[in-house]
Every structure is written in structure tokens, then in C-alpha cells.
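> I'll drop the sequence and a predicted model, then ask my questions.
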Amino acid sequence: MILLNKDTKCLVQGITGTQGSFHTSEMLKYNTNIVAGVTPGKGGQSLEGVPIFNSIEEAKENKDINSSIIFVPAPFAKDAAFESIKHLDLVIIITEHVPVHDAMEIMEYAKENNTTVIGPNTPGIISPGVGKLGIMPTHIFKEGNVGVISRSGTLTYEVASQLTMSGIGQSTCVGIGGDPVIGTNYSNILQRFEDDPDTDAIVLIGEIGGNAEEVAAKYIEDNISKPVVSYIAGMTAPPGKRMGHAGAIIQGNSGTAQSKINALSDVGVKIAKMPSEIVEQIKRSI
């Protein structure tokens, strides 16, 4: 497993909102170590036994915390992220529609503070059997040795579900986020899986837009020895139209599904033409 383990002690920013309270409850049911919540003005309250504080600083004075998951609305996400980046090691930004300039400032600040940021616009991360910091439905995952990285939450669920139904469990599944500007990229997660003794093979789920998958292909060629299987969504997408994610737009000849598939297959990554083919490819790889 990577990023999320028994030593992860998390707080929820925006814990009293509709999304924050619902998903806190779901994360607790999955035995995730949620030790505090933060909502300005709601300090002193609690949610399912989780104490709520007015600020991260106040929470850290009272609890041992090293990570945060953010459910605050987009206009306030930057302030929330800055506060957590300043004090914590791992920050997961679930929030959608974070303005690009805000995201750029968040990532710059994270770099200065050496903090790992996942997202924004991410379903989060799950290490089956350990916990989840995210919004994914837990019943489709099971403990195992395949690491999954994806820009798409929905495709993560589909692929994890098919792996599980075929008896193949997952070590960790990471949604890196579908926005043009995100914190942690494919290469970083690939390296973590490469170094992880619990991961024997990796599934990389990509989509049209940007060059993240091409960059990942180069990284795989130079650094990754474990088998990688990939599926790229968007083969039939028309150029110039955004498909789903803000980052999923083809400009000119770059960012097409075919260019990504070519880059990955050229470095030995096995390509699944449909999500359903991933299971067979993984079975052949491990």
C-alpha cells in the first residue's frame, strides 16, 4: 500500500457540510483513522465521536494529525489547502471546479512545503483493508497486489470492480484528479508503486487531453520494472471539445488517445482496448 497506512491520522476540512459529513461517516465505517474535523465557527462540536475544531492549528494542538481531506466549496478550497499544506504531510482535495489559478498557487505552495497533494477533482485514495480518504464505494475493492492509478473516478470504480470480481485484489487505488493542474502526477505514484513491496503490477488508466500519459510512458521506460497495463479513454472524442474532465480536451495533434497509446505501448506497457480487457492483461502479467 502507498500514501495511506496504519500511521495515517486524518482530519476532514468541511466536516459539517453535506458531503463532508456523509463521507466522514463512510470513511469511519471503513475503519479509516479520522481523528478530527475542521469547520470555522463549529469548534467544540463533534460528528460521530470525531471532535470538530475551528482551525487546523487548533486541531493539531489537541490531536496527532498528519493528513487532511478537503470537502470545502471551490471558492474556499485554496484557503483550506494552504492551511493544511502548512501543517500536514498529505492533503487530498476532493473539491471540483477549483479555479486553475488557485490550483497553480496551491501546487506551488505544496512544493515549497514538501507536502503531497492529491487532486483537486479526485475521488481520493483507498488501500483496501486499511482505509480510504475519498468518496469511492468500498464494496467494489478488495485487498490484493495490484496498484491502480487513474485520472477518472468512474473508470477507477469500473476497473477495480472487474478486478475484484475476477479475484484480483488491489494494494492501493489513487485518483490523481481530472483537472489541468493537479498535485501528484502519474510518475510520482508509479514510483511509489515500484517501491511498494505490496504491489506486484500496476494499472494506469488515462484519458484524452494533456500529455500526462506520454510523460508517464517515458518515466516507465526509465524507472519502472513492474508490469504495467493501461487503458486510455476517449478514442472517439472529437478534437476541441471537453469530454467530462476539465483536463480532457485535445488541442491540435497532442493529447489524443492514440498518441498516448502509442507512447505507452512503445515502452512495453500492455494496452487494453476496453476496461474489460485489463483483467486478462493483468493475469498474464503476474
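Yep, it's here.

> CA atoms for contacts and neighbours, from now on please.
Fine.

> Do you have the helices of the stretch 151-286 of the chain handy? List them.
For the stretch 151-286 of the chain, helices defined by DSSP state H, counting those that start in this stretch occupy the ranges 153-165, 186-195, 212-223, 257-266, 278-285.

> could you dump those to JSON lines with distance to M1 and mean neighbour count?
Listed next are the helices of the stretch 151-286 of the chain as JSON lines, based on distance: least, CA to CA, whole Å; neighbours: other CA atoms under 10 Å:
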{"stretch": "helix 153-165", "distance to M1": "15", "mean neighbour count": "19"}
{"stretch": "helix 186-195", "distance to M1": "8", "mean neighbour count": "19"}
{"stretch": "helix 212-223", "distance to M1": "19", "mean neighbour count": "18"}
{"stretch": "helix 257-266", "distance to M1": "24", "mean neighbour count": "19"}
{"stretch": "helix 278-285", "distance to M1": "18", "mean neighbour count": "17"}
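
> so who does Q162 touch?
S276, V279 (CA atoms under 8 Å, 6 or more residues apart in numbering).

> next one: A217
A263, L264, V267.

> Can you add distance to L47 and give the helices of the stretch 151-286 of the chain back as a markdown table?
Converted to a markdown table, these look like this (distance: least, CA to CA, whole Å):
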| stretch | distance to L47 |
| --- | --- |
| helix 153-165 | 27 |
| helix 186-195 | 32 |
| helix 212-223 | 39 |
| helix 257-266 | 44 |
| helix 278-285 | 40 |
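
> Pasting the second one now:
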Amino acid sequence: MAILVDPATKVLIQGITGTFGACHTRLSLEYGTNIVAGVTPGKGGQFFDNRIPIFDSVAEAVGATGATASCIFVPRANAADAVLEAADAGLQLAVCITEGIPMHEMLVVKRELSRYQMKLVGPNCPGIVTPGPGPDSRGGCRIGIAPGYIHRQGHVGVVSRSGTLTYEAVWQITRRGAGQSTCVGIGGDPVCGLSLLDVVRLFNEDPDTHGIVIIGEIGGSAEQETAEWIHKHCKKPVAAFVAGTTAPAGRRLGHAGAIANSAPETAAAKIAAFRDCKIPVAESPSAIADTILKLL
């Protein structure tokens, strides 16, 4: 088992004919992802690489193929509408890769999604990978832009606000002969879909996840909220890393949400919260895998 997606998940790609969307669609197909449709308004009836049918709308694609998940590569001007179109079509999951969606638009999306069952990962995220059993973990489900080959099927769940640190943690775990159940990069924007805590709760209930890695960063209070919940409710070992220990106050660290405007938003405060809740924290990125694997 895994969380959110598995090899049988039927995936559609919103923005499949754009350069970025087309590139990652091909990589996901090579990985073994079950991509059943693409959506680009005005190009319905065509085929992507002579194999994937393209539709004018998400509703048409869902009706024809039974897709349950979407990966959104739509430009920022239309990305918020693309998320809501996915929800309105009855999808269970959308992964929005698009960066730079205005905060006020995401606030509207967040409010509207409360009326739907669909889960949103992102925006501005690397996406989700549930590794498969084949070479370079092929035969799994890759929705987004994360490199598939660094994964290995296993039992460590990874959730991260940072894309590149997700890859670092995953590759370390793989190189040590362990593997991952599912890896979820939730993105670093101030307003996003699933939170660190949302994903930890899913891992906590997943029988195939034996341990959890959390990668946080400066900004917001998600790490503190997650640490408190883990201390009270989590049944599995958890290890953490927090990026931004040297970040100057008030300066953004890459992501729109990675900025410490007050003491509780600093890396030091988040690390203290994890340790107060008896959650081991890796001292550096290079120690992430060792920190979780010695708990298993």
C-alpha cells in the first residue's frame, strides 16, 4: 500500500502540450505512471505522442477515461482555475506544479476546495512519487517533476516543504538500501493544499509506512502544529530536518512562504518544537537518512 496514489491510479495531465508538461509526461510514462488523458483547450481529439488522447476539458477527460488524479502544468495566469476545474470534474487528487500563483487567488481556491472531496498537493511543488518494484523504482506512480530513479520501494514515508531536500532525503534512504512508501512534496507557498500534518496523518494510518521523515523550513507554524500532533497521536517513529538555520530574519529563502518574520517562524524555534516533542532532528541534510533509519 501507499498514500494518495499507487500504480493503478489513472492520471490526466492538464497542460500536456506545453513544453514543461510534455517533458514530464514522457518521463512519467517511462516510469510506468498510468497516464490516461491530457487536457488542453482547443486541442481535443488530438493525441499526445500518438498514444494519449487529448480533451478540451477535464470533465470530458474524466468521463471518457475514468481518471481520478491530475497533474497541473498550466501557466500561472490560469492555474487557479485549472485546480477548480479539476475539483469540479470530480477528481480525487490534483497536484499543481505551477509556481507564482498570486496568494489572493490561492485563498479563493482554498475556500472553494472546502466544498469538494478533492485533495490538492501544491502549488509550487515537486509532486508525489509512490515507487514501483522495477529497476530505478519503475512501475510506480510519479505525478509531478521529482526524478523517479532516485526512489526505491520501501517503508519510509517522506513529506517535505522543499523540493531539492526531498530528493536529497530520498536518495540517501535509497543508497542505504531502504526505500520509500510514498514521497510527497507539498510545496513552499504560504497558501497550499495538503499540509505537513495532513500528510503525516495519512502516513500514520498507512500499514506500509513504518517510519516518517518530515522536512520543514522557516516560515509559518506548520512544523510546530505537526510536532504537537505527533507527540500526542502518532504511532510510528518520526525524524525531522528544518532548513534555514542561517537565514537572516525577514529574508525569503527561495520559496514564497520561506521567510521568518517572527521568532516562532525561525528554524531554531521549529527545531526546538520537534525536540520538545521527542522527535529527533537531523543536524544537517546529510544526516536525514541516518536519523530515521536508526529508529526503524
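Now that the structure is in, tell me what you want to look at. Predicted model only: the values in this text are computed from it and were never measured.

> TM-score of the superposition?
Remark: TM-score between the superposed chains equals 0.98 [TM-score structural alignment, normalised by the length of structure 1]; 286 aligned residues with a CA RMSD of 0.9 Å.

> circling back: checking the contacts of A217 of structure 1 against structure 2: which ones persist?
Contacts conserved in structure 2 for the contacts of A217 of structure 1, counting by both residues aligned by TM-score structural alignment, their matches' CA atoms under 8 Å: A263, L264, V267.

> For K226 of structure 1, state which of these is nearest.
V267 (12.4 Å; CA to CA).

> The corresponding residue of structure 2 for the closest one and T17 of structure 2, how far apart?
Taking TM-score structural alignment, V267 of structure 1 has C277 as its aligned residue in structure 2. Distance of C277 of structure 2 to T17 of structure 2, given as CA to CA, to the nearest Å: 47 Å.

> Which one of these two is surrounded by more residues?
When C277 of structure 2 is set against T17 and neighbours are counted by other CA atoms under 10 Å, the residue ahead is T17, at 21 against 17.

> Which of the helices of the stretch 151-286 of structure 1 sits closest to I205 of structure 1?
Using CA to CA, those put helix 153-165 closest to I205 of structure 1, at 7.5 Å.

> so the closest one aligns onto which residues of structure 2?
Going by TM-score structural alignment, helix 153-165 of structure 1 sits over residues 163-175 in structure 2.

> now stretch 50-61 of structure 1
Stretch 50-61 of structure 1 maps onto residues 52-63 of structure 2, going by TM-score structural alignment.

> Please apply the same query to stretch 99-107 of structure 1.
Counting by TM-score structural alignment, stretch 99-107 of structure 1 corresponds to 102-110 in structure 2.

> Okay, buried residues for that stretch please.
Within stretch 102-110 of structure 2, the residues that count as buried by 16 or more other CA atoms under 10 Å are M106, V109, K110.

> circling back: wait, which of the helices of the stretch 151-286 of structure 1 is closest to T8 of structure 1?
It is, among the helices of the stretch 151-286 of structure 1 and with distance given as CA to CA, helix 186-195, at 16.2 Å.

> That closest one vs structure 2, average offset?
Its aligned residues in structure 2 lie a mean 0.7 Å from helix 186-195 of structure 1 after superposition (mean CA distance after the TM-score superposition for structure 1).

> What span of structure 2 is that helix aligned with?
By TM-score structural alignment, helix 186-195 of structure 1 lines up with residues 196-205 in structure 2.

> just how off-centre is that stretch within its chain?
12 Å (CA atoms, centre = their mean, to the nearest Å).
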